[in-house]
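# Below are the sequence and a predicted model; questions follow.
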Amino acid sequence: MPHYTTSYSTKKRPAYRPGAAQHLPSANRRRVRKPGVQYLHHSQGFGRKTRRQMGSRRPQNSRRPYAFIAVGCAFLFFVASVIWYMNRSVDITLNGADAKARINSSIEQLIADQGLEPTPGKLLAVDDAVLDKRGGERVSVKLNGRQVDNDKLVETRLQEHDEVEIGDGRDEYEPHEVQATTIEPKLVTTGSGAIEYVKTWGVPGRSEVWTGKTSGKTFDRGVVKDAVDCVVARASVNPDVKGKKYVALTFDEGPSEYTEQIVSVLQQKGASATFFLAGNAVEEHADAAKAIAAAGFELGSNSYEDKSLTDQSTSAARKQISAGFDAIEQATGKRTALLRAPFAAFSERTWAETMDMVGAAVSWNVDSGDWMLPGADAVVSSVLGSVSNGSIVLLTDNASSGRQAVEALPALLDGLRREGYEVVSLSELIATDDDLAKALPTPGKVSMPKDAVLPRVAKTEE
């Protein structure tokens, strides 16, 4: 067995002699070794390795585990934040009281979380007899004022500040077949005056007979929806402006070869007017119609021909009205629904058959009588002697009376001004009456509601 020993005796350390060995650098000094002694080197497993043996580089990726840990923690924090945000509580109102609910939770979940136990409604036969005391709606739910069907409680999600009402289920009827009958609205007219318009549109009602699929019973449920009658109002203009008087001049049967002269006089005098044009006359004098529109005067229709609408069938009357409006639009580019029927003949039956086409039907309350050709002076005298605040004056612009209108108009306008009248269009006159203006804001337009229908009238032969 080899004899190992350290580089020095444990009994006595070697003494360094001054001299030869001590002149070397301390890092390279060599200790004196005894002859015949075997020494262990560091490379044999004792002591630590030198920098040369270990190498000059440090271990690679020594910090990578810490980076993984940091990223993992951040990811977990992010996931936790998302989960919290998606499941946070929000404030709602439940049956009139403040409450908390998980955001995006369903109404079904809210019922469970709140421990609500609503009583189901009854299942009724068609004659209201009870078939099942708990066979009706399971729970009645309103979300922000709107009823929610039971089959949508799971998919309907809650949000911040929602208002929820949860109560007992409503009674429901057994599955049944329905035989329905439409109740047509009636036409009612009210008031009096030269201006007529639809005040209330007619909406049909409904009566039903039910036959139950469970009970087999048949029962007349009667009227389940009342009809809304159509109301046509007649009114006169009562200007509300204190200290001022207004009158509207209207011209029928034009345009003619005299129309542009009438327009010129009105412009020179700073007056306005409304022209009710006949469709066939518009087609003959399209340039005159354009001149009226270019001057900014109000347009209405005098139907297509000078024929009474009340003497015609439904289809014929509608065709006359439609053709009159179309002719004006084609000539001037402007659409109107303001109508003066020929001879002011517009009956209840005509209203019932054509009200979806007409914004207002206008007659007059001062007839100048110019159509009888009494002369310009007589026309002026007749109008000035009859006019009052809010009057609608009838004048005629056709081939026979147009020249007379041109001659009478300057004196007529001057006379009205002397008496304190402001000469305006029909729509401008209506605007001076607050109540009428609210009821008829746009007399030249018509808008029939989607649920409205024309009132029932007696059939006429085509």
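Structure received.

# Please make it C-alpha for all contacts and neighbour counts, starting now.
OK.

# The residue nearest to Asn365 when sequence neighbours are not counted: what's it in contact with?
Closest residue to Asn365 apart from its sequence neighbours, by C-alpha to C-alpha, 6 or more residues apart in numbering: Ile392 at 5.6 Å. Neighbouring residues of Ile392 by C-alpha atoms under 8 Å, 6 or more residues apart in numbering: 194, 247-250, 363-366, 426.

# Please produce CSV containing these, extended by distance to Ala337.
Converted to CSV, these look like this (distance: C-alpha to C-alpha, whole Å):
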residue, distance to Ala337
Ala194, 16
Val247, 22
Ala248, 18
Leu249, 19
Thr250, 16
Ser363, 14
Trp364, 17
Asn365, 21
Val366, 23
Leu426, 13
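
# Most neighbours among those, which one is it?
The most crowded member of those, judged by other C-alpha atoms under 10 Å, is Leu426 (28 neighbours).

# Contact partners for that residue?
248-250, 273-274, 298, 392.

# Second structure for comparison follows:
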Amino acid sequence: MKDKSEKGDSPQAEAYPENVETLVIPGSHKRNKTGIIVAIFCVLVSALAALSVWFWWNNYRKFSVQVNNIAVQVTGKQSLSDVLTEHQDFNKKPGKLLSLSGKTLESKGGAPISVRQNGTSISAEQLGSTYLHEHDSLIVQNGKDVSEKHKVHEKDIPFSTSITTGGAIQFVEQQGKTGKQEYWVGDRSGEQVDKTVTVQPTELKINSLSPKPPADKKVIALTFDDGPSNFTAPILDILKSKGAKATFFDIGKQSAEMPQMERQILADGNQVASHSNSHPDLTTLGRDSLRTELETGFNAINTASNTKSRMLRAPYGAFNKQCWTDAADMVSSNIIWTTDTLDWKKPGEQEIKDQVLKHAYSGAIVLMHDGGGDRTEDVNVLPSIIDSLHAQGYELVTVDDLIKMDGRFPKWVANNEVAPQAN
């Protein structure tokens, strides 16, 4: 008989035979998987809902911004460019493209409208990528006008000329100097507009004085025009014999023909100066012709006499403001006269003498002629004129002498040189 305590004899053993596999039903696992799927779905739905809300909030929700201190409704998806387009740039306009003189070349060719977002400037290139946020503040303004591009040039500014007349000796007190000025030429319009003065011009100042010798001097200068000629030699002989000096304003062409006479004038202690080259009215000449006439005359006399002089007596005494403007760098002085004998009219020897003595005073400059016609009257009356002046105590000197003893003339005038260039 088996012991009931053995395993095989237990009631459980009888209920679950050893050769029968135990079956486990997985119902609880299915329920767990379903729960997970539902949870994930719910999360996805919630996330999608949240994303939708976020997307709507940031793109389609309308909110208020201030544009030029006025509330404007916008959405988050609108760029600044969109807002400006929707509101026609808030009635602001781009600037104009202007010519250098301010004429409109293009009504919208200037700078675009300007936009500041919360105080920060937004460039035109940034408008399409810049978005608005609630409570943003925008300032939209008209674009600025812009001038056309241009090229920079420089030009001369002519110097002005002032002239003080009244004295018998005209001279350069201060040389003129050309200034410089910048000017612009528009690329589109071609307009020319003056701009900055880079170098100020210096005024040419012409002064004039009548010789004023020292009180202890009693001097007169006799002057002879239009030579040299066949009448010059006898006049030189008279001057030399009387111990007198004179100044000869000679024509360049005639000096070139009679160089020995020019040298004799100087050898006798007299002065030679220019009366132009061909005796034109210098005031009728243009700048180039004037300068050529003067330079040719000076050169002819200098070559003939082997001396340098820049003293001039203009034909007819005519050397006006324009002449000085055109040739002040060539002329030391222009010598007029205080006494005109009118000898060229052939008034008679006594009339010529009377004119000299009637207007005699210390520092006088007497006009006579040794050329340009028949000067027999001058030759015949000259000894009597000199004797009469000597009898009155006058010494007959050159124009150079009058200038040097005066003391009021600039050193370049006293040295018969052109004035130095202005600084």
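Perfect, I can see it now. Keep in mind the model is a prediction, meaning the values are calculated, not measured.

# TM between them?
Remark: TM-score between the superposed chains equals 0.58 [TM-score structural alignment, normalised by the length of structure 2]; 265 aligned residues with a C-alpha RMSD of 2.4 Å.

# what secondary structure does the residue nearest to Asn365 of structure 1 sit in?
Here Ile392 of structure 1 is strand, with the state taken from DSSP: H, G, I helix; E, B strand; the rest coil.

# out of the contacts of Ile392 of structure 1, who's nearest Gly420 of structure 1?
Val247 (10.1 Å; C-alpha to C-alpha).

# so the longest helix belonging to structure 2 aligns onto which residues of structure 1?
If you go by DSSP state H, structure 2 has its longest helix at helix 27-59. Under TM-score structural alignment, there is no match for helix 27-59 of structure 2 anywhere in structure 1.

# roughly how far out does that helix sit from the chain middle?
Here the centre of helix 27-59 of structure 2 is set off from its chain's centre by 81 Å, with C-alpha atoms, centre = their mean, to the nearest Å.

# which one of the contacts of Leu426 of structure 1 is nearest Glu422 of structure 1?
Closest to Glu422 of structure 1, out of all of the contacts of Leu426 of structure 1 and judged by C-alpha to C-alpha, is Ala248, at 8.5 Å.

# what's the matching residue for that closest one over in structure 2?
Aligned by TM-score structural alignment, Ala248 of structure 1 pairs with Ala221 of structure 2.

# Equivalent analysis for Glu353 of structure 1, please.
Aligning on TM-score structural alignment places Glu353 of structure 1 opposite Asp326 in structure 2.

# Also Ala235 of structure 1?
Residue pairing (TM-score structural alignment): Ala235 of structure 1 is matched to Leu209 of structure 2.

# Can you give me the separation between its match and Ile403 of structure 2?
In this structure, Leu209 of structure 2 and Ile403 of structure 2 are 10 Å apart, going by C-alpha to C-alpha, to the nearest Å.

# So the two - more neighbours on which side?
Each of Leu209 of structure 2 and Ile403 has its neighbours counted (other C-alpha under 10 Å); Ile403 has more, 24 against 17.

# Do I have it right that Ser192 of structure 1 meets Val232?
No. When contacts are counted by C-alpha atoms under 8 Å, Ser192 of structure 1 is not listed as touching Val232 (10.5 Å).

# between the two, who's got more neighbours?
For Ser192 of structure 1 versus Val232, neighbours defined as other C-alpha under 10 Å are more numerous around Val232 (21 against 11).

# mind listing the strands for the stretch 351-462 of structure 1?
In the stretch 351-462 of structure 1, strands defined by DSSP state E, counting those that start in this stretch lie at 360-362, 366-367, 391-396, 421-424, listed in chain order.

# Asp216 of structure 2 and Ala168 of structure 2, how far apart?
From Asp216 of structure 2 to Ala168 of structure 2 the distance is 21 Å (C-alpha to C-alpha).

# Hmm, I typed the wrong one, I wanted Asn270 of structure 2.
Here Asn270 of structure 2 is placed at a distance of 20 Å from Ala168 of structure 2 (C-alpha to C-alpha).

# likewise Lys404 of structure 2?
The gap separating Lys404 of structure 2 from Ala168 of structure 2 is 15 Å, by C-alpha to C-alpha.

# Pretty sure Leu138 of structure 2 sits in a strand.
Yes. Applying three-state DSSP, one finds Leu138 of structure 2 inside a strand.

# Settle this for me: it is touching Ser64, isn't it.
No. At 11.4 Å, Leu138 of structure 2 does not count as touching Ser64 under the criterion of C-alpha under 8 Å.

# With neighbour numbers in mind, choose between those two.
Taking neighbours as other C-alpha under 10 Å, Leu138 of structure 2 and Ser64 compare with Leu138 leading, 21 against 17.

# tell me the contacts of Ala293 of structure 1?
Counting by C-alpha under 8 Å, 6+ apart, Ala293 of structure 1 touches 299, 332.

# Also Lys205 of structure 2?
Applying C-alpha under 8 Å, 6+ apart, one finds that Lys205 of structure 2 lies in contact with 161-163, 172-176.

# 10 Å - rerun?
160-164, 171-176, 324-325, 328 (C-alpha atoms under 10 Å, 6 or more residues apart in numbering).

# Between which two of these is the distance greatest?
Farthest pair in the contacts of Lys205 of structure 2 (C-alpha to C-alpha) is Ser160 and Phe171. Separation: 16.0 Å.

# the more surrounded of the two?
Set Ser160 of structure 2 next to Phe171 and count neighbours by other C-alpha under 10 Å: Phe171 wins out with 28 against 14.

# quick revisit: what's the overlap in contacts for Leu209 and Ile403 of structure 2?
Joint contacts of Leu209 of structure 2 and Ile403 (C-alpha under 10 Å, 6+ apart) are 169, 409.

# Now do stretch 408-417 of structure 2: distance from first to last residue.
Start-to-end span of stretch 408-417 of structure 2 (C-alpha to C-alpha) is 16 Å.

# same question, stretch 81-101 of structure 1
End-to-end distance for stretch 81-101 of structure 1, by C-alpha to C-alpha: 18 Å.

# re earlier: just the contacts of Leu426 of structure 1: which are in strands?
Within the contacts of Leu426 of structure 1, residues falling in strands by DSSP state E are 248-250, 274, 298, 392.

# Against Lys244 of structure 1, how distant is Glu419 of structure 1?
Glu419 of structure 1 is 11 Å from Lys244 of structure 1, where distance means C-alpha to C-alpha.
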